[in-house]
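1. Provided below for reference: sequence and predicted model.
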Amino acid sequence: MPNTYTQFNLHVVFSVKGRGNFLSTKIREELFPYIAGIVNNKKHYALAVNGYKDHVHLFFEYNPAFSVSDLIRDVKSASTVWINSRKLVPGKFSWQEGYGGFSYSRSQRDVVIKYIMNQEKHHQGKSFREEYMKLLADFDIEFKNEYLFEFYE
């Protein structure tokens, strides 16, 4: 669309179904670049993809010509097929339904990228539940407990 200029920086978080710790270091090393490729191929721009054993953080420059929910559906679907076709986890792998989405200004990008890329260190002292609940609180997002991710400590 001519004369339309945007810059939307989105941080999306999603979790392994059943909160299994299936995302080993080896899987993460291959999975996260794969997810970045999906995002880029869908005409967005991946800025950081990382996570820990049971969840993923995706930070990207969003192209508003496309739906965020369609992008995340495609990322989760394609990565599920990729994991299952390579038999990287025992049994059938899948992601939990839903995701958390948070927006940031360009001036915050470096801080968010650093935060996402330090997930392993970050989770030495904080659970995913604590991290996710803090994000919801920081962004003043109202939620219903029955629609949160399944959290297992």
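-> On my side now, so go ahead.

2. make it CA atoms for all contacts and neighbour counts henceforth
-> Noted.

3. Could you report the neighbour count for R109?
-> The local packing of R109 (other C-alpha atoms under 10 Å) involves 19 other residues.

4. Let me see the contact set for the nearest residue to it once chain neighbours are set aside.
-> Closest residue to R109 apart from its sequence neighbours, by C-alpha to C-alpha, 6 or more residues apart in numbering: N9 at 7.6 Å. By C-alpha atoms under 8 Å, 6 or more residues apart in numbering, the contact list for N9 reads F59, F60, E61, Y62, S103, Y104, S105, R106, R109.

5. Quick one: the strands in this protein, in order.
-> Secondary structure of the chain by DSSP state E: the strands cover 8-15, 45-52, 55-62, 100-104.

6. Now for the contacts of N9: which two are most distant?
-> Taking C-alpha to C-alpha, the two most distant members of the contacts of N9 are Y62 and R109; they sit 12.9 Å apart.

7. just to revisit the earlier point, just the buried members of the contacts of N9?
-> Burial by neighbour count, 16 or more other C-alpha atoms under 10 Å: within the contacts of N9 this picks out F59, F60, E61, Y62, S103, R109.

8. Run a quick check on the third one versus A48, I expect a contact.
-> The one in question is E61. No: taking contacts as C-alpha atoms under 8 Å, E61 lies outside contact range of A48: 9.9 Å.

9. where's Q124 relative to N118, distance?
-> 10 Å (C-alpha to C-alpha, to the nearest Å).

10. another structure for you, compare them:
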Amino acid sequence: MSRNFHQLHLHLVFVTKHRDHLINDQLEKSLYQHLWVKAHELELFPIAINGTKDHLHLLIGIPSTLSVASIVKNLKGSSSRFANDFMGNQDLFQWSRGYEAFTVSKKDIPMIKSYIRNQNDHHKKGSVKSDLEF
């Protein structure tokens, strides 16, 4: 058999530097759209992107040829440049140095996708899952 088959999925969480509320209503949708497009450019398979004013969650399928560190470096670097350009190139937007990365099994994709899509509700109601947050 000469065929490779991979189903690798990651749940990533990025937090703004000092947990500053930098992801405002004007930036939010454009930032998520930028990350969606950038993920495709990196040959990733975005499934869900959402967050709050100080962090975001991404659920992506990844190829076996890319490391988690390189994926995060590309997504965080590209999105911070995008956010600063969007905000008038003031260099105010920064991600914190760290990140969280969780592997996700195929059977858990719908649950994680739903959790990500409902971020604002979880944070308003206090129903966040501490093992899925930064």
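-> Arrived safely, thanks for sending. None of the values given here were measured: they were computed from a predicted structure.

11. Kindly compare burial across the strands of the first structure and name the winner.
-> strand 55-62 (a mean of 24; mean count of other C-alpha atoms under 10 Å).

12. centroid residue for the second structure?
-> L58 (3.0 Å; C-alpha atoms, centre = their mean).

13. which ones are touching that one?
-> L58 of the second structure sits next to L10, H11, L12, V13, P46, I47, A48, I49, N50, I116 when contact means C-alpha under 8 Å, 6+ apart.

14. And for D54 of the second structure?
-> V15, T16, R19, D20, H21, L22, I23.

15. got it, and F134 of the second structure?
-> Residues in contact with F134 of the second structure (C-alpha under 8 Å, 6+ apart) are V13, F14, V15, Y99, E100.

16. Put together CSV for those, with distance to L35 of the second structure on each row.
-> Shown next, in CSV, are the contacts of F134 of the second structure (distance: C-alpha to C-alpha, whole Å):
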residue, distance to L35 of the second structure
V13, 13
F14, 12
V15, 15
Y99, 16
E100, 17
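
17. ok, so of those residues, who is nearest H34 of the second structure?
-> Closest to H34 of the second structure, out of all of those and judged by C-alpha to C-alpha, is F14, at 14.8 Å.

18. Just to check, that closest one is in contact with Y99?
-> Yes: taking contacts as C-alpha under 8 Å, F14 of the second structure lies within contact range of Y99: 5.1 Å.

19. do you know how far K87 of the first structure is from T80 of the first structure?
-> In this view, K87 of the first structure and T80 of the first structure are 10 Å apart by C-alpha to C-alpha.

20. out of these two, which sits in the more crowded spot?
-> Higher neighbour count among K87 of the first structure and T80: T80, with 15 against 12, using other C-alpha under 10 Å.

21. so I60 of the second structure touches L44, yeah?
-> Yes: I60 of the second structure lies in contact with L44 (C-alpha under 8 Å); the separation is 6.5 Å.

22. Which positions in the longest helix along the second structure come out as buried?
-> Under DSSP state H, the helix in the second structure containing the largest number of residues is helix 68-86. Going by neighbour count (16+ other C-alpha under 10 Å), the buried part of helix 68-86 of the second structure is I71, V72, L75, K76, S79, S80, F82, A83, N84.

23. From V15 of the second structure, how far out is the second one?
-> The spacing between V72 of the second structure and V15 of the second structure, counted by C-alpha to C-alpha, is 12 Å.

24. Kindly report the same for the fourth one.
-> Counting by C-alpha to C-alpha, the separation of K76 of the second structure from V15 of the second structure is 10 Å.

25. Kindly report the same for the third one.
-> L75 of the second structure sits 13 Å away from V15 of the second structure, going by C-alpha to C-alpha.

26. cool, the last one as well?
-> Distance from N84 of the second structure to V15 of the second structure, counting by C-alpha to C-alpha: 16 Å.

27. what do you get for P110 of the second structure?
-> Counting by C-alpha to C-alpha - P110 of the second structure and V15 of the second structure are separated by 23 Å.

28. ok now do A36 of the first structure, which residues does it touch?
-> By C-alpha under 8 Å, 6+ apart, A36 of the first structure lies in contact with Y45, A46, A48, V49.

29. Please consider this matter closed, and thank you.
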